[in-house]
Every structure is written in C-alpha cells, then in structure tokens.
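In: Below are the sequence and a predicted model; questions follow.
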Amino acid sequence: MIKVMTSAERHTVHNGGIHGEFSFSFGEYEDPHNEFFGSLLAHNEYVLEPKQRMERSYHHDLIMVYFVLDGTLSYEDDTGERIELGPGSVYVVNTGTGGAHTQKNEDETRSVRYLQLWLLPEELGQEPTHHYAEFTREQRLNQLFPVASGVKGESGATLQLDARLYSTILETGGRVSHSVAEGRRVHLYVVNGNVEVTTDEGVYQLSAGDTARIHQCEEIQVKGIAAEGASEWIAIDLP
C-alpha cells in the first residue's frame, strides 16, 4: 500500500530566520495518527537564514541523519565534534548514550537548506559515533545511489541499522526501479522537480515537498517528469 502526503499537508514552522517543514509529529506538532513509519521517527526539512542557529538540544539512542541540499551547515556537539557540511554531504550521528548538539549557518549572506532524519537504532546504549560522506551530482544521476547504509561494504555513511538511504537525480524521462523485500517499507521524498511513482496499486505523480510511504509492495518504479531540469529525490528502505 502507498500513502502520499503532499507538501501542503506537512506541518510548517517559522521561528525568526528558521523555517521548518515536518512530515511526522515533531516538537509542538503532535498528531497521534502521524508519529512514525517503521523505524523512521522524524523527517524534517529546514532552511536556516544567514547567521541563524538551532537551539542546542540533548538526545540519546537516536540515529540522526543530516543531508545538505544548499549552502553550508555547521554541526557541533559536546563530544568535541565540529564539522562543516556542504551540498551533497551526508552526516550520520548515533547519539547512543547521549549528548547535546546544535546546527548553525555561519554564512553572512547565504541560507542553508538541509534534511534531518531520525531513526531508531537496533541497539540502545551504544557509544556516540559520527560518520561522514560526500557525493557528487554525477554519482547520483539517473541511478538509485546509496548515500548511507547499514550494510557492510556498501558506499555511503555508516548507519547502525538495517536500512539504506538513497539519493537520486533523474533527468526528464529517466527511470529507476527498486525491489522491496518482504516486511520492508520505503519512505520517498521529492526534493526538487516532479516524479512519477508506479507501484502495485497504481501510478502517482509527486512534486517537490511530497512524500510517499510505501509498504507491502514488491516493486517501485520512479520516472523523472519535470518540465524543465532534473528531479531530485531521496528514498529510505527500512524495517
């Protein structure tokens, strides 16, 4: 089955120079019918205007994935980790036993746009870890490319969970397909452009900001259908 959530259905927050779009219950947004999808607990998109920062917060036993779309995101936490993340960067933080962290935009003129995913790890109480990877447009063009994975030997930042995060840029008319194993599910999100998603249940057209939650489906096909330019999207295959 497939459930499509349009961009307009996401919860939107504005806090000064911070803009957020939430696909699941998060912070002050509480919806008992929209709290998680398998082990995916949160999927947020943020835009930080110049010199803006997120409030420092404490978390434990979460896998937090940051995927930068535009601009440069500065991440830091109380383990001493400090890193600058540019476009195409994927950064995976397993908070484990816990820690406080923040993200900020130190640029004086340019905004930063990024995705944040929260997942439930397979084991609790681990030591905090950080994993970084960076990818070009060419690597993701017209193919389903893993940018983070819990499968040993695969490319991408390491996930401490049996899941894969894919990033794809499809030219108009370009197609990719993905087989979904029994008991697995796929969360697909359109970053830019327009795509056509075909499953056992039918054909669905998605625009930027739309998501599709797909479960109990054997095969997914995605086609780029933007009138101009390419279409960018991510998909996470997870338990």
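Out: Looks like it arrived, so ask away.
In: CA atoms for contacts and neighbours, from now on please.
Out: OK.
In: Count the residues that sit near the nearest residue to Arg184 once chain neighbours are set aside.
Out: Counting by C-alpha to C-alpha, 6 or more residues apart in numbering, Pro239 is the residue found nearest to Arg184 once chain neighbours are left out, at 4.9 Å. Applying other C-alpha atoms under 10 Å, we find 17 residues neighbouring Pro239.
In: Please apply the same query to Thr199.
Out: Around Thr199 there are 16 other residues, counting by other C-alpha under 10 Å.
In: Comparison target, given below:
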Amino acid sequence: MAQTILHRAETRGHANHGWLNSYHTFSFAGYQNPARVHFGVLRVLNDDTVAGGMGFGTHPHDNMEIISIPLSGDLEHKDSMGNVGIIRKGDVQAMSAGTGVAHSEKNHNRDQEVKFLQIWVFPNKRGVQPRYDQQSFREEDRHNQFQQVLSPNPDDAGVWIHQDAWFHLGKLDAGFATEYQLKKAGNGVYAFVLEGDVTINGQTLHRRDGFGIWETDRLDIRADSNAEVLLMEVPMAV
C-alpha cells in the first residue's frame, strides 16, 4: 500500500524580508517544524521571489546538492569555483557543494522580480570535489510529457547530482492523463504543483501544493486544468 504525505500550499513556512519573499515546504531558517524536516533525501524546497537588484550575498555550503530552477526573470550566479552566469526560465542549475563552496545569487534585473525554486538534496557521498552544472531545456519538450532535467548520471539527460534522484518537469493540458514509472525501487516521489490543478493517485492538488508518495512503483497523473508539475524522485533513506 502506497504511503503519502500532503502539504497544502497555505501550510508552508513563510518569511517576507522585503527584498525576499520565501515560502518553505520544509524547515528552513526561522521556520522550524519537526514534522516537516525532509522527504527522504529532499531537504529544502524554497519558493523564492527576489526584488529587482537584490539577492543573497556570498555564503558557504558543504556536503549538499543544490538545485535552482528559475520560474521567471533572470538569476545571476557567482561562486568560489570561478563560475559566473545567469540562469533563466527554462534553465536548471545544479551545484555539488562537497568539501565546500561559497556562492552568491542575485536578481540580474533592477526593474522586475525573479522567481525561482531553491532545492537542497542530501548527497550519497560526502567530501566530493565541488562542481557546477547548468543546462537549458526546451519547454516544448515537456508539453504533455515529463521532461527529465536531473539524474544521477552525467551521460543521461539533464544536469546530474551525487544522488540516485531524478527530476522531471511537465506542462500538461487540461484533461491530459499519463503515468510516471519510478526509476529505482525504494525511491519516493515528491510532486510540486507549479501552476494549475492535478490529481495524482487519486489526490487532488492545486497550485503550490506538495504531495509525497512512496512504497509504490508508479504515479497516475491527470491534469484537471492546464498545469505545470515538478516531480522529484528521491531515495527515502537519508
């Protein structure tokens, strides 16, 4: 029997710092909820909006896989490995912090907000050489299908991280139904609804709802309106 956990959008932690408006699915910074620390190795899922010209100053990370997915606007990245770049909607960025890395992220534009997902995943090995990965994806390739944007394999589609995790993005028309087959036995999937309404394994979900499911090998997914969904398949054992 599949196990599930439902996190409605309005139950997330929230911090509005003026320049940063952030919603936390899992415990983060000032939001600490012992019932919502992680889903398997998925540790952080932050839904961030950063005001024009503002951003996060240089700060350190170690032994964490950090994924950024812009939803609108342009996010400027700099890090201690010498990487400088801008990620936009359609791009996915992954950074293995490993033995330690420092980076900064800021809104590249002064006249518009940038919205992005900041996701942290526990790695399956500690002390790796820090690394940076960024790719652009054609949004039409996720129309009524799930486009793989992250995997554990450098030779597979998408960016890669040090974990047996797969991320897929789907942009689904109202009424479209499909299924997702898990890649690895024992993994679970955390679905995050970016836009619209969907039903997954009988559970109705709305914009910014999160739904975790494990002890199953497939998901049945139906779009109840035009919808965008992020599926994050991750190991359940930390």
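Out: Perfect, I can see it now. What you are looking at is a predicted structure, and each value in this text was computed from that prediction instead of being measured.
In: Any chance you could compute the TM-score here?
Out: Here the superposed chains carry a TM-score of 0.94, computed using TM-score structural alignment, normalised by the length of structure 2; 232 aligned residues with a C-alpha RMSD of 1.2 Å.
In: and the residue nearest to Arg184 of structure 1, what does it touch?
Out: Taking C-alpha atoms under 8 Å, 6 or more residues apart in numbering as the criterion, Pro239 of structure 1 is in contact with 38-39, 162-163, 183-185.
In: Could you give me the ChimeraX selection string for whichever of those residues are buried?
Out: Here is the ChimeraX command that selects the buried residues among the contacts of Pro239 of structure 1 (16 or more other C-alpha atoms under 10 Å):
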select :38,39,163,184,185
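In: would TSV of the contacts of Pro239 of structure 1 with secondary structure and distance to Glu21 of structure 1 be doable?
Out: Formatted as TSV, the contacts of Pro239 of structure 1 follow (DSSP: H, G, I helix; E, B strand; the rest coil; distance: C-alpha to C-alpha, whole Å):
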residue	secondary structure	distance to Glu21 of structure 1
Gly38	coil	20
Ser39	coil	20
Asp162	coil	26
Ala163	coil	23
Gly183	coil	28
Arg184	coil	26
Arg185	strand	22
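In: Could you save the contacts of Pro239 of structure 1 as CSV and add columns showing distance to Glu127 of structure 1?
Out: Formatted as CSV, these follow (distance: C-alpha to C-alpha, whole Å):
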residue, distance to Glu127 of structure 1
Gly38, 24
Ser39, 20
Asp162, 18
Ala163, 20
Gly183, 29
Arg184, 27
Arg185, 28
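In: Pick out whichever of the contacts of Pro239 of structure 1 sits closest to Leu62 of structure 1.
Out: Minimum distance to Leu62 of structure 1 across the contacts of Pro239 of structure 1 is 10.4 Å, recorded for Ser39 (C-alpha to C-alpha).
In: Next one: that closest one from Leu141 of structure 1, what distance?
Out: Using C-alpha to C-alpha, to the nearest Å, one gets 28 Å for the distance from Ser39 of structure 1 to Leu141 of structure 1.
In: which residue sits closest to the equivalent of Asp173 of structure 2 over in structure 1, ignoring its sequence neighbours?
Out: Superposed on structure 1 with TM-score structural alignment, Asp173 of structure 2 falls opposite Glu171. Sequence neighbours aside, Ala230 is the residue nearest to Glu171 of structure 1 in space, at 4.5 Å (criterion: C-alpha to C-alpha, 6+ apart).
In: neighbours of that neighbour, just the number please.
Out: Ala230 of structure 1 has 20 neighbouring residues, counting by other C-alpha under 10 Å.
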